[in-house]
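*Asks:* just a sequence and a predicted model for now, questions to come.
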Amino acid sequence: MVKRSSLSAIVLLASGIIGACSIVDREAPATDAAGAPALAIVGVTVIDGSGAEPMSDATVVVRDGRIESVGPSVEIEVPADAEVLEAAGKYLVPGLINAHGHVGATLGLEGGHYSRENVLRHLQLYASYGVTTVVSLGGDEPAGVEVRDEQDTPSLNRARLFVAGAVVTGDTPGAALEMVDGNAAMGADFIKIRVDDNLGATSKMPPEVYRAVIERAHELGLPVAAHLFYLEDAHALLDQDVDFIVHSVRDRVVDDGLAARLVEADVCYSPTLTREVSTFVYESEPEFFADDFFLASAEPAVLEALRAPESMARYRESESAQRYKEALAQAQRNLGALSDAGVTIAMGTDTGPPARFQGYFEHMELALMAESGMSPMEILVASTGDAARCTGLEGVGTIEAGNWADLILLSDDPLAGVENLRAIESVWIAGNRVPSVS
């Protein structure tokens, strides 16, 4: 099963709970993949998501949804019953993990449409772009928990999902703790808080409230992910043992002290650069509206609405949009500095709300991470092995024996440039080929 591993000693106590309620995916084919012939991907270059050097001319054997063996082709025996996929000249990487997305609420350009059907539709969309696991940090309802509980099966054919329930809010500890307890009772994997004033437009969660939330969440074995904007709040949240920072510091240059504290506490940082992009990019027609990789999944009615002059005018005239445009530049500078200082980065995008396009924006995020100074290998690891570790997930993120066979087969070398992660030949989840945009 995929489960949350320890982000702290407390979280480890709960890590076995997640898979305990797993059941067979109702949307999977009636015949389970268990007992089906093995799949052998032969002659491929494996980039395993751990940061290790690529393994050329490798063979990966998949059986019952999991990787049975991986190694140099001369050392791996291909089972007699295996379906063989010849992949010489190709590249195999783990499926991408979005450490901060949202699932299930958006239909077109409207929120408020959360349903089981919509959750599954979004997970198929993510999967088509090679995003095989999504950590949904807020807005999750019981239907999402139900879908999560069905994914521990070798017949899975859409992206995996982990959920945070409702974003915890409240002006008093009592009100916020009621939400924590409600999310825990629903079966949330994480607790998400917002410590942000929306550029001065709202009040921030007071320290005494988020202190109480973090303490209660840890008592329940749940890690806490914090939305923030300001450097001062990053330090204050680290004082309270927050587990995961899920937006960039955007108000000023990060200090050396923050980097040192993040490294010492082993707290990961998810920059969500495309969140900023989404606030201003529609002030004119974006270049990506002509990108076939985007258009493969774009809804014409949505594009028409965003192209409308009155829509573009609203973006141009929005003071906050212009401030977030400046914030993006600061976020990119801070990402480069923190990555260089050894902070563990987890790719996340905040996709899912209207006009934050699931699947495509993840690839945009990779490009923005590269612009920020991260190398292709650093970006790949941040989007696979480290994203899994940062969110406490086991069984995904790296190509190794025992893990789920959530894989992307590429025609071009992703270490030559992250744009090559768009060169998707096929996407596999639990060893099942799923429709891709390429």
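*Replies:* Done, it's in.

*Asks:* from here on, contacts and neighbour counts on C-alpha atoms
*Replies:* OK.

*Asks:* centre of the chain to the host helix or strand of residue 310, how far?
*Replies:* Using DSSP states H and E, residue 310 sits in helix 309-317. Put simply, helix 309-317 sits 30 Å off its chain's centre (C-alpha atoms, centre = their mean, to the nearest Å).

*Asks:* pull out the buried positions in the helix or strand just after it.
*Replies:* For helix 309-317, the succeeding helix or strand toward the C-terminus, using DSSP H and E, is helix 319-340. For helix 319-340, burial by neighbour count (16 or more other C-alpha atoms under 10 Å) applies to 320-322, 324-325, 327-328, 330-339.

*Asks:* residue 428 against residue 410, yeah?
*Replies:* No. Counting by C-alpha atoms under 8 Å, residue 428 does not reach residue 410; the two are 11.6 Å apart.

*Asks:* more crowded one of these two?
*Replies:* residue 428 (27 against 23; other C-alpha atoms under 10 Å).

*Asks:* what about versus this one:
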Amino acid sequence: MKRSILLVLLAACSRNPHPASVPSGGGNVIAITHVNVIPMTSDTVLGDMTVIVRGERIEAIGRAGRTAVPAGARVIDGRGRYLIPGLVDAHIHLSNRADIDSVVAAVLLAKGVTTAIELGGMGLPGDSARLQLRTAINAGHRPGPTLYIARAQANDSTMTREGGMRRVEQDHAAGYDLMKVYNRLSVEGYRGITLRAHQLGMPVVGHVVRPAGLEATLGSGQRGIVHMEEFLYQYFGFRSSDTLTAQDAKLDTAVVSYFARITAEAGTYVTPTFVTYQAMIAHAEDLDRELARPEVRYIPATLYNAAWIREKNERSLMFAHPRRLHHLRAGLHYQRLLLQAMHREGVPLLVGTDAPVAGAVPGFSVHHELQNLVELGLSPYEALSAGTRNAAAYLRKDDFGTVEAGRRADLLLLSSNPLDDIRNTRAIAGVMARGRWFDEGALAALLARSAR
């Protein structure tokens, strides 16, 4: 599917919907006063606080009556509002086309996503546009989240151990942050990648490598499995698209606790991406209903016409058959059981959406996934941890994911308390990304420029 989408993208004309400048803040001082802070260092609310931001960093946090606001600082009144770390989408894809990717980045930011993990461009030749976008965002020339990027997935069934090591060295030298492994990667190539990545400090994430198997993948030091459905595909050979056999009969619930335990023991992070799997079901059930959702207007036109419309929507075309829909629903039920078992065992979870694949709208889907986690038994604080601090630990970074002095000034100002109701993450009153403040008007303008 991705290959056909990209051919359409290549043929489309370019456009640049966003201005080069964004709200300043890199060298300024901003004070958010009298605000309720949810620091995400613990399940607590610190009332009536002042947060001082200087440049890209949080400089100080203290009680409003005891914390001086620097002269000349821009003051943002936080009375009655709640300040949390900016959200993280731990699984997105960019197209490597500046016109498309700038829209995706702007919509992510407008919905409170200040960090995103990009797991391989969607197949277009070269990678320069993604890396250039990362640089432009960091410099304040484009609105968007801080990006951590993997090159195209390693999926070569003939790769040698030495070839795997070379691939890591090349990606590391080119400035990529992660290694992504995929289904058909050879065992020897996988060994070379995991060894050299460990030596260079690059996290290895991705699918379960089929030739290696689930247990070997978990034992390899692979940092993350980026879809919960991967447990079904490798271990059971489950295929929701198979209409000839009773696929759902393969899903043995007796091994749910085993999966959860060995994943917890390995310390492997899991990104469920339930919103993506749910979208396959929803698009197969009623595509017209799904395409009429208001947020779909923020999918860039080229991408929408290449993958979302009825004639090109492979999810609708493939899964509308009743038996296939039955298998999808059985697979989703099993994944929910897995999530609950993994949560009980303490498996570290992440919020990721696979956006902008069909059905997953950048930014909007993050809030849907947070709600999914709470509905499956996580507390709002635990769900927020999956969408903030856990991602920093996943990347072995200590400069984002919490509201603490010294952290990158990635902040989300909310009108209501998300610890009371996780849906309150959608009540966005402002976003700060790397110290740059976007009030409600600026966020509305980003969305307006991004709409089709």
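*Replies:* Looks like it came in fine. Bear in mind that the values here come from a model prediction, so they are computed numbers and not experimental data.

*Asks:* make sure residue 205 of the first structure is indeed in a helix.
*Replies:* No. Counting by DSSP: H, G, I helix; E, B strand; the rest coil, residue 205 of the first structure is located in no helix; its state is coil.

*Asks:* quick one: the residue mapped onto it from the second structure and residue 162 of the second structure, what's the gap?
*Replies:* Matched by TM-score structural alignment, residue 205 of the first structure corresponds to residue 185 in the second structure. As defined by C-alpha to C-alpha, to the nearest Å, residue 185 of the second structure lies at a distance of 14 Å from residue 162 of the second structure.

*Asks:* the two: who's more crowded?
*Replies:* Taking neighbours as other C-alpha under 10 Å, residue 185 of the second structure and residue 162 compare with residue 185 leading, 23 against 14.

*Asks:* can you verify my assumption that residue 165 of the first structure contacts residue 140?
*Replies:* Yes. If you go by C-alpha under 8 Å, residue 165 of the first structure and residue 140 touch, sitting 4.3 Å apart.

*Asks:* for the closest residue to residue 188 of the first structure other than its chain neighbours, list the residues it contacts.
*Replies:* With sequence-adjacent residues excluded and distances taken as C-alpha to C-alpha, 6 or more residues apart in numbering, residue 188 of the first structure is closest to residue 164, at 4.9 Å. With contacts taken as C-alpha atoms under 8 Å, 6 or more residues apart in numbering, residue 164 of the first structure has the following neighbours: 136, 137, 138, 139, 140, 183, 188, 189, 190, 191, 192.

*Asks:* which secondary structure element is home to residue 169 of the second structure?
*Replies:* helix 161-174.

*Asks:* now do that helix: which elements does it pack against?
*Replies:* Packing contacts for helix 161-174 of the second structure, counted by 3 or more C-alpha pairs under 8 Å, 6 or more residues apart in numbering; DSSP states H and E, involve helix 187-200.

*Asks:* between the helix it packs on and helix 161-174, how many degrees?
*Replies:* Relative orientation of helix 187-200 of the second structure and helix 161-174, computed by axes from the mean of the first three to the mean of the last three C-alpha atoms, to 10 degrees: 40 degrees.

*Asks:* ok, average deviation of helix 187-200 of the second structure from the first structure?
*Replies:* For helix 187-200 of the second structure, the mean deviation from the first structure after alignment is 2.6 Å (mean C-alpha distance after the TM-score superposition for the first structure).

*Asks:* hmm, who's touching the helix holding residue 169 of the second structure?
*Replies:* Against helix 161-174 of the second structure from outside (C-alpha under 8 Å, 6+ apart): 151, 179, 188-193, 195-197, 200, 202.
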